[in-house]
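Student: mind looking at a prediction? Sequence and model below.
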Amino acid sequence: MPSEHQLPLWRRWSYGVGHVLNDLCASMWFSYLLVFYHFVIKFPNATAGLLLLIGQTVDALCTPVIGYFCDKTQCFYGRRKIWHLVGTICVAASFSFIFHVCITCEDVSVPYLVLYYACFIAVFQFGWASTQISHLALIPDLTSNKDEQVGLNSIRYGFTVLSNLAVSLAMWQLLDHVPTAAQHAHKGHKSHANMTKINYSDRYIFWYTPLGIIGVGLLFSIIFHLGTKEPKAQYKRREDSDTKNEKPFKWYMWFKNPQFYLVAMIYMCTRLMVNVTQVYIPLYMLEVVNLDRSSVAKATLIIYVSGFIASFTNKYINKYLGRYITYFLGLCILWAAIFWFQFQEEAKYPTKKHVFHNLVPYGAGVLLGISGSILLVTSLSMTADLIDRHVSSGAFVYGAMSFTDKLANGVAIQIIQLCHPCNQKNEVCCSLCHSYYRQVMVFGPAGPSALAFVGLVLLFIYIRRATKERPTSPCQDKQEQCETDPLLESSCSSCNQIKERCLCDFTSDELNINKTISNSFATST
């Protein structure tokens, strides 16, 4: 069974570093993929968006399948850790080729290049999904304590931010200090236009950075596998408890739970808000604010620093304000960032001499980082609350959540690329880029945030309504709890333990909802 007590510090931190390789790759993928294919490979907007869509679609299709088999796998190494290991190998073997100019592809057609990159992208996304789902599914396996689960999500997100910081710092230094061919040619009389452009001569920056990412990521993956012990003893207990019930809890039963769809919608919208802004803020800084090319990395750096600082407060905010108020707080901060993006003026002095004027655009990045940290951690905590003690199908739930997230991100970004006004001129970027990327940074996160708010309200109403259907105090009649709730009966040896657990670890609402869901599953199947 998952532990109800606080995990040792070293085990929490060893778990937290298990997603670093994925985080490093994801930072490069979302922040620099379009930049690389636009300015280095010179792909049209629609083609660059198509490659990102292919990756997101493969990831979306793989996640529920991996989640299903991850729950069914029986392995001496651990059903979660074995999938994590397979994913790590796939990511390490394929990621660097996504950001490398094809060596033997001179004078070849664009469709051939698309096929070339798509093969490596497919392998990478399968590995990324395998690592992500298995790592997330470990949280309910390791502990059933709600505060501990939020803590693990916060540590995990903290390392996500640190990983993004590392990539942003590396790209900042490389883009700021490694001269381009244009700068060599205009040495002594450099123009701002030459200095701000990322071009084919920067291909080595995009090649060596992924190699460093893989090396660092593999080191942290080794720490995770050595330091994280997957609780294997629970599998037999869980299987035994399932066989005692005539109506065992299966993966397809989640589709009969309204809360499952509401949490999935909130999680999908959260990822849309974070990823769309992460993809397009480099282009926003270059084309709308008109800053130099190092601003591509500086903007993401500011976002991740503020998100990292905010991650330390997530556990306490969730504890004292609750899931709903905390998530709404994150939405309010995001809306403030959107307002800033809308009215941000172009930098009239895009040089290092006017420091204050150049720092103003990064204020929106600070708000974006804080809101992203709050929204991501809270939405993941909602997912862990949903799974609760149904850890036998926990990986499927995370896979289903990730399916909606990946597919929605790929489709949204491809639609943005197809609607680019410069496509009609057969150019990657033209004079219309200025207004278009501003609209993307405003309406891109604004739409999902509105939908997320609707989902949050509906989830609140659903939980309150389910709570009213049960007694006010779920621990008043201990004997009835034992007899009518198979979920609690399988996890507690006596009614006294149920009462103690209710008072110490569960809120009344959570017990009522779990009881309602459990009974509804038993009657409907």
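Tutor: That came through, no problem. Numbering: from 1, shown residues only.
Student: contacts and neighbour counts: CA atoms only from here.
Tutor: OK.
Student: in space, what's closest to residue 266 - neighbours in sequence excluded?
Tutor: Excluding its sequence neighbours, the residue lying closest to residue 266 (Cα to Cα, 6 or more residues apart in numbering) is residue 452, at 5.0 Å.
Student: wait, what's in contact with the residue lying closest to residue 218 once chain neighbours are set aside?
Tutor: Taking Cα to Cα, 6+ apart as the measure, residue 218 lies nearest to residue 21, with 6.5 Å between them; neighbours along the chain are not counted. If a contact means Cα atoms under 8 Å, 6 or more residues apart in numbering, then residue 21 has 88, 213-214, 216-218, 220-221 as its contacts.
Student: what about residue 21, distance to residue 39?
Tutor: Going from residue 21 to residue 39 by Cα to Cα, to the nearest Å gives 26 Å.
Student: can you pull out the helices in the stretch 301-450 of the chain?
Tutor: Taking DSSP state H, counting those that start in this stretch to define them, one finds helices in the stretch 301-450 of the chain at 314-343, 355-359, 363-387, 394-418, 433-468.
Student: buried residues, the second one. List them.
Tutor: Residues of helix 355-359 classed as buried by neighbour count (16 or more other Cα atoms under 10 Å): residue 358.
Student: now swap in stretch 269-281 and tell me
Tutor: Using 16+ other Cα under 10 Å as the burial criterion, the residues of stretch 269-281 that qualify are 269-281.
Student: what's the most distant pair in these?
Tutor: In terms of Cα to Cα, the buried residues of stretch 269-281 reach their longest pairwise distance at 269 and 281, which sit 18.0 Å apart.
Student: one more to weigh against that first structure:
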Amino acid sequence: MERSQNVTEAEAKAEKQLLRPHRKIAYALGNFFTVLAIAVWFPYNISFFQFVLGLSAKNAGNIVLIAQVGGAISTPLVGMWSDKCSCKIPGRRKIFHLIGLITLALVMFFLWYKCLGCSDASEVYQVIYFCCFAIIFQFSWASIQIGQLALLPEICVQKRTQVQLNSLRYSFTIIANLVVFGCFWLLLKFYSDDSSKNTGDKPLTPDDLNIFLIMSAVVIGLGFPSSLLFQFLIPEKVNVNLAKQTWYKWIVNPRFYL
């Protein structure tokens, strides 16, 4: 879907009144929870499953692979459901953003802790267990990202404002990665029994399970309330005049690939 390129003076003025500085920050924080969680997931998932939980390298890779497949399937589905959604409170975009926040907060502890009730069982059961939560994690990620990004052309019509909001959003992505890196460094240096691990001389061990549990609490404690500001401060217009496009028109549209 795309909006007409003609921006009237009245629309520009209304947009300026709507997107005050505190609301721009709230929009940029809309996916802060997601990028914190992703900053933990992608760099450390294989090491966690293999060295902390003791799974084989093959099964650790299978969990990550299935999670990525789940993300590839859930992302377009969430986009289609969001377009067809008629929810007015909090809005067809914000409802998926809210669902993503809640499910991500619930899944973080299960994803970064040992298999509850099956930690001593066969690896097959553990792989199934973590695959389920990894797929939910990917669905949560897609819901938050799509809920935030799809709302951008509906709350602002000026390209300059859209670029500004995306720039702020990316700035918090960088901050989130630095926060996760710094927290892991501090935990490995001061919380771990083996202080040499922070130098990379030794791999992680099962004794480091609590480090990932603490990191999950940090991600939820920082990310969830920050991204929740998006729900309270960013209004969603109910009846927005958008021109619908078929999937074929999107594919042949050069701007889709920019």
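Tutor: Nice, thanks for sending it over. Being a predicted model, the structure only gives us computed values, none of them experimental.
Student: quick TM-score on the pair, please.
Tutor: Scored by TM-score structural alignment, normalised by the length of the second structure, the superposition of the two chains gives a TM-score of 0.86; 245 aligned residues with a Cα RMSD of 2.5 Å.
Student: quick revisit: just give me the match in the second structure for the residue nearest to residue 218 of the first structure.
Tutor: Alignment note (TM-score structural alignment): residue 21 of the first structure maps to residue 33 of the second structure.
Student: compared with the first structure, how much does the helix or strand where that match lies deviate?
Tutor: Secondary-structure assignment from DSSP states H and E places residue 33 of the second structure in helix 32-47. Its match in the first structure and helix 32-47 of the second structure itself, once the structures are fitted together, sit a mean 0.8 Å apart by mean Cα distance after the TM-score superposition for the first structure.
Student: right, and the helix or strand after that helix?
Tutor: Sequence-wise, the next helix or strand downstream of helix 32-47 of the second structure (DSSP H and E) is helix 57-84.
Student: which other helices and strands contact that following helix?
Tutor: In this structure, helix 57-84 of the second structure packs against helix 32-47, helix 123-149, with contacts taken as 3 or more Cα pairs under 8 Å, 6 or more residues apart in numbering; DSSP states H and E.
Student: between it and helix 123-149, how many degrees?
Tutor: 30 degrees (axes from the mean of the first three to the mean of the last three Cα atoms, to 10 degrees).
Student: which part of the first structure lines up with helix 57-84 of the second structure?
Tutor: Following TM-score structural alignment, the partner segment of helix 57-84 of the second structure in the first structure covers residues 45-72.
Student: how about that stretch: buried residues?
Tutor: Of the residues in stretch 45-72 of the first structure, 45-68, 70-71 count as buried by neighbour count, 16+ other Cα under 10 Å.
Student: hmm, residue 99 of the first structure is touching residue 206, no?
Tutor: Yes: the pair formed by residue 99 of the first structure and residue 206 meets the contact definition of Cα atoms under 8 Å, at 5.7 Å.
Student: so which of these two has more stuff around it?
Tutor: When neighbours are counted by other Cα atoms under 10 Å, residue 99 comes out ahead of the other of residue 99 of the first structure and residue 206, with 25 against 21.
Student: aligned partner of the more buried one in the second structure?
Tutor: Looking across to the second structure (by TM-score structural alignment), residue 99 of the first structure lines up with residue 112.
Student: was I right about that match contacting residue 213?
Tutor: Yes: under the criterion of Cα under 8 Å, residue 112 of the second structure makes contact with residue 213 at 6.1 Å.
Student: if I look at the nearest residue to residue 3 of the first structure once chain neighbours are set aside, how far off is residue 11 of the first structure?
Tutor: The shortest distance from residue 3 of the first structure to any residue other than its chain neighbours is 4.5 Å, reached at residue 143 (Cα to Cα, 6+ apart). Using Cα to Cα, one gets 12 Å for the distance from residue 143 of the first structure to residue 11 of the first structure.
Student: quick one: which of the two has more around it?
Tutor: Counted by other Cα under 10 Å, residue 143 of the first structure and residue 11 do not tie: residue 143 has more neighbours, with 22 against 14.
Student: that one matches what in the second structure?
Tutor: Superposed on the second structure with TM-score structural alignment, residue 143 of the first structure falls opposite residue 156.
Student: and the closest residue to residue 442 of the first structure other than its chain neighbours, how close does it get to residue 453 of the first structure?
Tutor: Among residues not flanking residue 442 of the first structure along the chain, residue 338 sits closest, at 5.3 Å (Cα to Cα, 6+ apart). In this structure, residue 338 of the first structure and residue 453 of the first structure are 15 Å apart, going by Cα to Cα.
Student: equivalent analysis for residue 109 of the first structure, please.
Tutor: 45 Å.
Student: again, but for residue 142 of the first structure
Tutor: Applying Cα to Cα, one obtains 31 Å for the distance of residue 142 of the first structure from residue 453 of the first structure.
Student: what's stretch 58-74 of the second structure in contact with?
Tutor: Counting by Cα under 8 Å, 6+ apart, stretch 58-74 of the second structure makes contact with 45-46, 49-50, 123, 127, 130-131, 134-135, 138-139, 142, all of which sit outside it.
Student: actually stretch 186-195 of the second structure, not the one I typed
Tutor: 196-198, 208, 211.
Student: how long is that stretch end to end?
Tutor: Criterion Cα to Cα; first-to-last residue distance in stretch 186-195 of the second structure is 10 Å.
Student: quick check, the residue nearest to residue 266 of the first structure in contact with residue 273.
Tutor: No: distance between residue 452 of the first structure and residue 273: 9.6 Å, which falls outside the contact criterion (Cα under 8 Å).
Student: for the stretch 151-300 of the first structure, just list every one of the strands.
Tutor: Secondary structure of the stretch 151-300 of the first structure by DSSP state E, counting those that start in this stretch: no strands are present.
Student: the helices in it, which residues?
Tutor: In chain order, the stretch 151-300 of the first structure shows helices spanning 181-185, 192-196, 203-227, 233-244, 258-283, 295-311, with DSSP H, counting those that start in this stretch as the criterion.
Student: any chance of those in TSV, plus distance to residue 326 of the first structure?
Tutor: As requested, the helices of the stretch 151-300 of the first structure are exported to TSV (distance: least, Cα to Cα, whole Å):
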stretch	distance to residue 326 of the first structure
helix 181-185	48
helix 192-196	39
helix 203-227	30
helix 233-244	33
helix 258-283	13
helix 295-311	12
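Student: nearest to residue 438 of the first structure, out of those helices?
Tutor: Between residue 438 of the first structure and the helices of the stretch 151-300 of the first structure, the tightest spacing by Cα to Cα is seen for helix 258-283, at 9.5 Å.
Student: and the residue nearest to residue 442 of the first structure, how many neighbours?
Tutor: What residue 338 of the first structure shows, counting by other Cα under 10 Å, is a neighbour count of 24.
Student: list the contacts for it?
Tutor: Applying Cα under 8 Å, 6+ apart, we find residue 338 of the first structure in contact with 364, 441-442, 445-446.
Student: neighbour-wise, which one of those leads?
Tutor: Counting neighbours by other Cα under 10 Å, the top entry in the contacts of residue 338 of the first structure is residue 441, with 25 neighbours.
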